[in-house]
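S.K.: here are the coordinates; sequence isn't available:
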């Protein structure tokens, strides 16, 4: 591996969305030469990266040709061509997170098998091939059906309430999970570098938009017992140690009404649940990911102030060039930080940005968050 010790070091990122855009900032601080591959000529990174390459990160030849003259490749989206990354790795290009880990996380069935085989708590599940097989599990309904591949941002998830829902269910390889009677949805971000150093951020609590199945707001400190916080971090670190991943891993968990913690899903990259770290922590999740993949010492994850993050989604019934309503009103508030992703076109429920609110008092941060939600709108 060529180590990061000069301005000649070349980093490639597969994916040019908002996560890549926010990863560019710490890369600029370190003077790293960054190239980005994305299929959308209007993706957020296209306006900020001089080495922006238009092309599919799913295509073998495109990914291979993009990466063969780079020193290190990372991702901001899991849906990439793993076989091309494996070839690049075999030819001496460093790929973090490692291709075999991306491959595992791309498939929710393999994810669940990993949990089961490694003693990581998760909900009971069955792997099914199609709708006909799903019928055999009618006694488990209501249950959650999740596509094994290509599901993200609430897509690829279907609640099978009864046999009457079967015609609307997925007819592709999927998993069927027992319905979890959960009290809270939590997430822990953990980083590991190639030297084996590990650091975890504080637990965040997430509240989801029931229609879009997307995170509406999240906050930290989470409203949980100290013992639950400790246990959630231990589980997340255990996952990272058993994967031996290099980079950042988001571990999403259910806290059941009986007090049990169950791992739901993993994301091997910067994650929506860590946006607040830019202002609220000594080290942001983006710098931490960069430090990890460059095998630098990991930064402090200390929380400087309580924080609330609000996702900014495109308004219903508006499609077209984005117009922002309420910018002056919300930025007038102390501790409110606006992040717009630079997406030119808005549509209903599209992630267009986020706002982080930090305050010495979490209740005060929530009041400001409510004002932001009521005031700031993205229309067309």
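M.R.: Ah, there it is. Here the structure is a predicted model, which means the values were calculated and not measured. Numbers count the residues shown, from 1 in each chain.

S.K.: contacts, neighbours, all on C-alpha from now
M.R.: Will do.

S.K.: in the stretch 51-200 of the chain, which spans are strands?
M.R.: For the stretch 51-200 of the chain, applying DSSP state E, counting those that start in this stretch gives strands covering 51-54, 72-75, 94-95, 125-128, 143-147, 157-160, 174-178, 182-192, 198-200.

S.K.: the structure to be compared is supplied as follows:
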């Protein structure tokens, strides 16, 4: 950046959840002044930033007024008012990732079209306007219907098995895509700065909670074949360069049973699939995001050890003031790191924290992670 920003830069974060919280923990190391906007007055960031403002992320005036006196804005969630960000960019506020990137990624239909236009492998798809379009489609049953906007954490996705399911399908503009018979869900996080430097994190393998459709268990680094790992990392680099993004990009992919890699979707920010990097890699994803948006040299993404990440989700039958059972017990296990997000209330499947388990012995890391899953519970 043009100015000497250490201790001077006024950085705004749209969103005050756990991603913003962990980003602030890294930003403190640069003496950056952090301002946060979030609709929840009790958001996890509220006590960690220099200024916390309560307000809508989707309201033009709120986002514009929040950002107009800042040097730079970044995001921890894509559902923000892009028109306001465009105006701020026009007035000289730096927005990373760029507003045009956020606009594209907000719409899963535009994402898919971007993949097709740039020869990025993805599942066959079709865009529809209303659920009536589902009675005449080019994609055969069964298929997945995904809302073009506002779907996240497993929401906004339906499996359509037959014409009987169409009545309960989403009415809003959607995309439908061929149901992929995949072997694994995998992800690569890639960073790119304004100099065009690009760095990828080692490929990770993920397991999803079948009830909530959330990442529940992640293993890094992958032990898939070298060819698969290289191919996945090259796809992520290509997407980052094609987008000319500045910042971090999570690329979620399917590995099919016949060995193909298909890109599922993108997130232009720190992501659940990179939480292990705090303990598991030389440079955490949060430190890397800051390096990228500050146009600093990107850090090493090398794995320090085998790392397993578990999402700490609210138990299914509990809602209310959060209570954590088993914290002391799991902290007695070597290589266990607990991250609680500061959320006052729990509800079923709400992300309340994560745990990273590291060990030079991969099998032991996985064994200890399964043990942590059994012991540590979020109740009310």
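M.R.: Happy to help now that I have it. Please read these numbers as outputs of a predicted model, since none were measured by experiment.

S.K.: what does the TM-score come to for these two?
M.R.: TM-score for the superposed chains, counting by TM-score structural alignment, normalised by the length of structure 1: 0.99, backed by 380 aligned residues with a Cα RMSD of 0.9 Å.

S.K.: ok, back up a step: pipe the strands of the stretch 51-200 of structure 1 into CSV and attach distance to residue 110 of structure 1 per row.
M.R.: Below are the strands of the stretch 51-200 of structure 1 laid out as CSV (distance: least, Cα to Cα, whole Å):
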stretch, distance to residue 110 of structure 1
strand 51-54, 31
strand 72-75, 20
strand 94-95, 20
strand 125-128, 10
strand 143-147, 12
strand 157-160, 17
strand 174-178, 10
strand 182-192, 20
strand 198-200, 24
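
S.K.: which of those sits most buried?
M.R.: Of the strands of the stretch 51-200 of structure 1, the one with the most neighbours on average (mean count of other Cα atoms under 10 Å) is strand 72-75, at a mean of 26.

S.K.: contact partners of that one?
M.R.: Contacts with strand 72-75 of structure 1, where a contact means Cα atoms under 8 Å, 6 or more residues apart in numbering, come from 10-15, 67, 93-97, 269, 293.

S.K.: can I get these in TSV with distance to residue 340 of structure 1?
M.R.: As requested, the contacts of strand 72-75 of structure 1 are exported to TSV (distance: Cα to Cα, whole Å):
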residue	distance to residue 340 of structure 1
10	27
11	24
12	23
13	20
14	21
15	18
67	29
93	33
94	32
95	29
96	27
97	27
269	20
293	26
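
S.K.: if we take these, which one ends up nearest to residue 121 of structure 1?
M.R.: Checking those against residue 121 of structure 1 with Cα to Cα, the nearest one is residue 269 at 21.6 Å.

S.K.: give me the number of residues near that closest one?
M.R.: Each residue near residue 269 of structure 1 was counted by other Cα atoms under 10 Å, and the total is 26.

S.K.: same check, this time on residue 29 of structure 1
M.R.: 9.

S.K.: try the one 5 residues further on
M.R.: Residue 34 of structure 1: 21 surrounding residues under other Cα under 10 Å.

S.K.: structure 2: which residue goes with that one?
M.R.: Aligned by TM-score structural alignment, residue 34 of structure 1 pairs with residue 34 of structure 2.

S.K.: superposed on structure 1, what's the mean shift for the helix or strand where its match lies?
M.R.: Under DSSP states H and E, the secondary-structure element containing residue 34 of structure 2 is strand 33-38. Once fitted to structure 1, strand 33-38 of structure 2 is off its aligned match by 0.3 Å on average (mean Cα distance after the TM-score superposition for structure 1).
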